[in-house]
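Engineer: Got a sequence here, can you build the structure:
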Amino acid sequence: MSIEHGKIEGDIEITSEFKMHGMFTGNVTVKQGGHLILHGMAAKSLTVEPGAVVEVPGMVTGNVVNNGGTLHIAGTVSGQVIENSGETNISENAALG
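Structural biologist: Sure thing, here's the model as predicted:
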C-alpha cells in the first residue's frame, strides 16, 4: 500500500491500494482494483469506478460519484453524493452538503 502525507497536484487515477493523509488538488478517479483510504482532503471531485473500493474518513470538497464500486463515507462531503450504481454506505456521523 502506498501512503502519502503531502500534496498531489492535478488529476489522478488510482489503480492500487493508496492511503492519503495529505491533499489531492485535482479530480480523483479510483479505477477497478484500486482501494483508496482518504484521511486527508480531495479538493475537487472523487469518482468510484466499478470494482474499486473507497473509504472517506476525511474530506471531499466536490462531488462524490459512485459508478459501480464500494463507497464508505464517514467524513465530510461538501458537494453531492451521487450513486449511479454500486454500494454506498454513509455513516450517521458523516457531514454532507
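
Engineer: only C-alpha atoms for contact and neighbour calcs from this point on.
Structural biologist: Noted.

Engineer: Okay, buried residues for stretch 16-27 please.
Structural biologist: When burial is assessed from 16 or more other CA atoms under 10 Å, stretch 16-27 yields the following buried residues: 16-27.

Engineer: and residue 62, how many neighbours?
Structural biologist: Residues lying near residue 62 (other CA atoms under 10 Å) number 18.

Engineer: For it, which three-state class applies?
Structural biologist: Three-state call for residue 62 (DSSP: H, G, I helix; E, B strand; the rest coil): coil.

Engineer: Correct me if wrong: it contacts residue 81.
Structural biologist: No: in this structure, residue 62 is not within contact of residue 81 by CA atoms under 8 Å, at 9.2 Å.

Engineer: thinking residue 11 is in contact with residue 25, fair?
Structural biologist: Yes: using CA under 8 Å, residue 11 is in contact with residue 25, at 7.4 Å.

Engineer: Another sequence for comparison is provided below:
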Amino acid sequence: MDTVLNHDETIKGMVRGNLIISAGAEVIVRGMVAGNIIVKEGGKLKLYGMCTGNINAENAEVKVFGTLIGSIFSKDSKVFIDPKAAVKNEKVN
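Structural biologist: Below is the predicted model of the structure:
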C-alpha cells in the first residue's frame, strides 16, 4: 500500500510500502521506509533514517544523511549525499 503525502511532514516511525511525496511537500524521514520513495516534481526529501528500496526523483530535491539500501534514480533533480551517509548504489541518471 502506498502512502501519499501532500503536505510537509516528519516521519519518525515506519512506513510499509512506497512513500510518495507530492509537489510542494517537504518530507523528513527520521524513521524507516520499507519500500521505495518517489519524489514528484517540486517535492523535497531529507532522509536521516533508512530506506530499504530506491529513491526515484524527477525535478525534485533529495538529501540523504542516513541509510539507503537501493539506488537513487534522478531526472533533473538536485541530489546531495552526505559523506557519512550509507548508500549501497550511488546516484543513477
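
Engineer: got a list of contacts for stretch 15-23 of structure 2?
Structural biologist: 1-7, 27, 32-45 (CA atoms under 8 Å, 6 or more residues apart in numbering).

Engineer: Please repeat the previous calculation with a cut-off of 6 Å.
Structural biologist: For stretch 15-23 of structure 2, contacts defined as CA atoms under 6 Å, 6 or more residues apart in numbering pick out 1-6, 33-43.

Engineer: which residues in structure 1 does it align to?
Structural biologist: Alignment of stretch 15-23 of structure 2 against structure 1: residues 24-32, by TM-score structural alignment.

Engineer: Likewise for stretch 40-50 of structure 2?
Structural biologist: Using TM-score structural alignment, stretch 40-50 of structure 2 pairs with 49-59 in structure 1.

Engineer: From start to finish, how long is the matching stretch in a straight line?
Structural biologist: Counting by CA to CA, to the nearest Å, you get 19 Å between the two ends of stretch 49-59 of structure 1.

Engineer: likewise stretch 29-46 of structure 2?
Structural biologist: Across stretch 29-46 of structure 2, first to last residue, CA to CA, it's 6 Å.

Engineer: list the buried ones in that stretch?
Structural biologist: 29-46.

Engineer: So which of these are in strands?
Structural biologist: Those of the buried residues of stretch 29-46 of structure 2 mapping onto strands are 29, 32-34, 37-39, 44-46, per DSSP state E.

Engineer: which of those residues sit farthest apart?
Structural biologist: 34 and 44 (18.8 Å; CA to CA).

Engineer: from memory residue 68 of structure 1 sits against residue 49, does it?
Structural biologist: Yes: if you go by CA atoms under 6 Å, residue 68 of structure 1 and residue 49 touch, sitting 5.5 Å apart.

Engineer: Please tell me how far stretch 25-33 of structure 2 is from the chain's geometric centre.
Structural biologist: Centroid separation for stretch 25-33 of structure 2 versus its chain: 7 Å, with CA atoms, centre = their mean, to the nearest Å.
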